[in-house]
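*Asks:* here are the coordinates; sequence isn't available:
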């Protein structure tokens, strides 16, 4: 089992953005020592409780503070940017940290229509241009491309498309790049997405398929301990979906909140996007999903309130598969 981290840099209440960033670097160093292979950063805008808005900068910061950990983006919002500019940033990172850069890109608008427009410098909605921009990005990264972005490093970073179903998987396969399925967003199409990617893969940018999945996991000392820790993540995710204050609440605050039946049902539904339990339960469920998806490479998200408990959850997960 290959394990990595996908970090949205969820900000706990009472903790500043600066402190959250410091903790992120500390966590990256901690998981590297545990044996995690990679550390990826999301890109979010106009979300009060998510600090990761520039994955390229965080990739550089973490790579500079670690020695072997691969760093990546999960993912750069390609429709909003120049594919050439994205390629130059990736090559610059590759020049700084050869062999440690992994580039994940996605189709998301990044926030509201106003935010999307600001990111795209006022251009009209470019989401439909994503496939062509992805093809352009590949051309700028290839050694044999007519126009190659600078600096011209010996090797290009590995490239992945992020997606939630068969369409994104087919596109990644046909273009011959890697694919990451977002189980933590949509837990319903993982098997089909991975099957589609394998069936549609053509040897182009990559010689062989490279597939991963991303999922929320909290591993406690026991099932009961994990359920207690997960309460803060449950409420945080509900608030993200409702557009409310998306800083992570403490367990005490989360327990004290009143929820309507519809909100309780939504939190139960969201648990399908997660694995919550003690070591035995976490290992069994992750192995079952790995078998179902035919995927043994996972990016783990853990957005609980307590930082030390968060570190221990990552430790327990690694110990299950060491």
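*Replies:* Everything's here; your move. Remember, it's a predicted structure, so these values are computed and weren't measured experimentally.
*Asks:* alpha carbons only for contacts and neighbour counts from here, please
*Replies:* Fine.
*Asks:* ok, residue 269 - how many residues close by?
*Replies:* For residue 269, the number of neighbouring residues by other Cα atoms under 10 Å comes to 11.
*Asks:* part of a helix, is it?
*Replies:* Yes. Membership of residue 269 in a helix is supported by DSSP: H, G, I helix; E, B strand; the rest coil.
*Asks:* and it, how far is that from residue 212?
*Replies:* 23 Å (Cα to Cα, to the nearest Å).
*Asks:* How about residue 113?
*Replies:* 29 Å.
*Asks:* More neighbours: these two, which one.
*Replies:* Taking neighbours as other Cα under 10 Å, residue 113 and residue 212 compare with residue 212 leading, 23 against 12.
*Asks:* any idea which helix or strand carries residue 196?
*Replies:* Residue 196 is located in helix 190-200, with elements delineated by DSSP states H and E.
*Asks:* Included below, for side-by-side comparison, is a second structure:
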């Protein structure tokens, strides 16, 4: 029997060619309100820096902006790149968000810098804190929320902010399992180790005060439209940005191009095929069949959907089509 599960939204606040950050933020609010109406569970934003096409660098600020413009949907970070920050600062930021929007804030934590090394130095000039210190930073952050940090986190102590571990490798899976926390895998852009990571997390999971059994959320790309042909045309904006990023030339989200995939040389085509292994592109029927097969195969508990379409109205339409597969709230 087919499984129906909750869906969430991952928004990078994409900046379009010809657009700017202010426009991007307006479209994020429109999408969050649309997702809330459709019954999506969460609206997460991700920390990236130095990217001309991504406006979500000040992630906690944007989370507050989105939470203030919506009523019920959970809003959070997917995620905060903890090596860039002091755990105390993140405890204070998300303690503040929890005080403003109680019961609606999530905190996903990643150990990558979300940038290149030059940008990482600009973010945190003392790089003595190696990403391998991530488990200690997570523990320290959670101590602040529990009121057991080396100094009081005000706001922060006593905040009831669910913490998630994010990952694209086996490292995060092991940490989430050891801490008894929910786990989100970045299969929407780094699918290679998804199956191994999820299996490891489920096998090693230790129940905790936070969670009594494993809970897995997977990233998934969805480009849905009235026809398969239109969906593939809309997806070409994202596909262009993927190739640009992977070749070291990140760009603002470009306008769609007819026949883009067919124009790629074999190496670039292979790269794109790998990245979009967890992707559904097509009409409502095509997307439904592709997504349902993925849900049934992975036994995932929740999907978080990414969709970078140049036309904001078409992006809203895509999320609307995808919502038809979601379990009732």
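*Replies:* Looks like it came in fine. Everything numeric here is computed off the predicted structure, so don't read it as measured data.
*Asks:* So what does residue 70 of the first structure match up with in the second structure?
*Replies:* Structural alignment (TM-score structural alignment) places residue 70 of the first structure against residue 74 in the second structure.
*Asks:* What about its match, how many residues nearby?
*Replies:* Number of residues near residue 74 of the second structure (other Cα under 10 Å) recorded here: 23.
*Asks:* likewise residue 22 of the first structure?
*Replies:* Per other Cα under 10 Å, the neighbour tally for residue 22 of the first structure reads 11.
*Asks:* Please apply the same query to residue 246 of the second structure.
*Replies:* Using other Cα under 10 Å, residue 246 of the second structure is surrounded by 12 other residues.
*Asks:* The match of residue 70 of the first structure is in contact with residue 39, isn't it?
*Replies:* No. Residue 74 of the second structure lies out of contact with residue 39 (Cα atoms under 8 Å); the separation is 10.8 Å.
*Asks:* tell me, what's touching these two both at once?
*Replies:* Counting by Cα atoms under 8 Å, 6 or more residues apart in numbering, residue 74 of the second structure and residue 39 have no common neighbour.
*Asks:* Break down the first structure into its strands, ranges please.
*Replies:* Counting by DSSP state E, the first structure has strands at residues 2-7, 38-41, 70-77, 101-106, 158-163, 178-182, 211-219, 274-277, 297-301.
*Asks:* Return the list of helices and strands in contact with the third one.
*Replies:* Right, strand 70-77 of the first structure. With contacts defined as 3 or more Cα pairs under 8 Å, 6 or more residues apart in numbering; DSSP states H and E, strand 70-77 of the first structure has these neighbours: strand 38-41, helix 55-65, strand 101-106.
*Asks:* so which of the ones you listed comes closest to residue 290 of the first structure?
*Replies:* With Cα to Cα as the criterion, residue 290 of the first structure lies closest to strand 38-41 of those, at 18.2 Å.
*Asks:* Which stretch of the second structure lines up against that closest one?
*Replies:* By TM-score structural alignment, strand 38-41 of the first structure lines up with residues 42-45 in the second structure.
*Asks:* Please apply the same query to stretch 222-234 of the first structure.
*Replies:* Alignment of stretch 222-234 of the first structure against the second structure: residues 227-239, by TM-score structural alignment.
*Asks:* looking at it, residue 75 of the second structure is touching residue 103, isn't it?
*Replies:* No. Counting by Cα under 8 Å, residue 75 of the second structure does not reach residue 103; the two are 9.7 Å apart.
*Asks:* So the two - more neighbours on which side?
*Replies:* residue 75 (29 against 17).
*Asks:* Could you tell me which residues make contact with the more buried one?
*Replies:* Shown in contact with residue 75 of the second structure (Cα under 8 Å, 6+ apart): 42, 43, 44, 63, 66, 67, 104, 105, 106.
*Asks:* Next: residue 261 of the second structure.
*Replies:* 236, 239, 269.
*Asks:* What of residue 245 of the first structure?
*Replies:* Residue 245 of the first structure neighbours (Cα under 8 Å, 6+ apart): 48, 49, 239.
*Asks:* Let's have those in JSON lines, adding neighbour count.
*Replies:* Shown next, in JSON lines, are those (neighbours: other Cα atoms under 10 Å):
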{"residue": "48", "neighbour count": "16"}
{"residue": "49", "neighbour count": "24"}
{"residue": "239", "neighbour count": "17"}
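*Asks:* quick one: which of those residues sit in helices?
*Replies:* Under the assignment DSSP state H, the contacts of residue 245 of the first structure contribute residue 239 to helices.
*Asks:* Which of the contacts of residue 245 of the first structure sits closest to residue 167 of the first structure?
*Replies:* residue 239 (28.7 Å).
*Asks:* Please identify the nearest residue in space to that closest one, excluding sequence neighbours.
*Replies:* If the residues on either side of it in the chain are set aside, residue 239 of the first structure comes closest to residue 246, at 5.5 Å by Cα to Cα, 6 or more residues apart in numbering.
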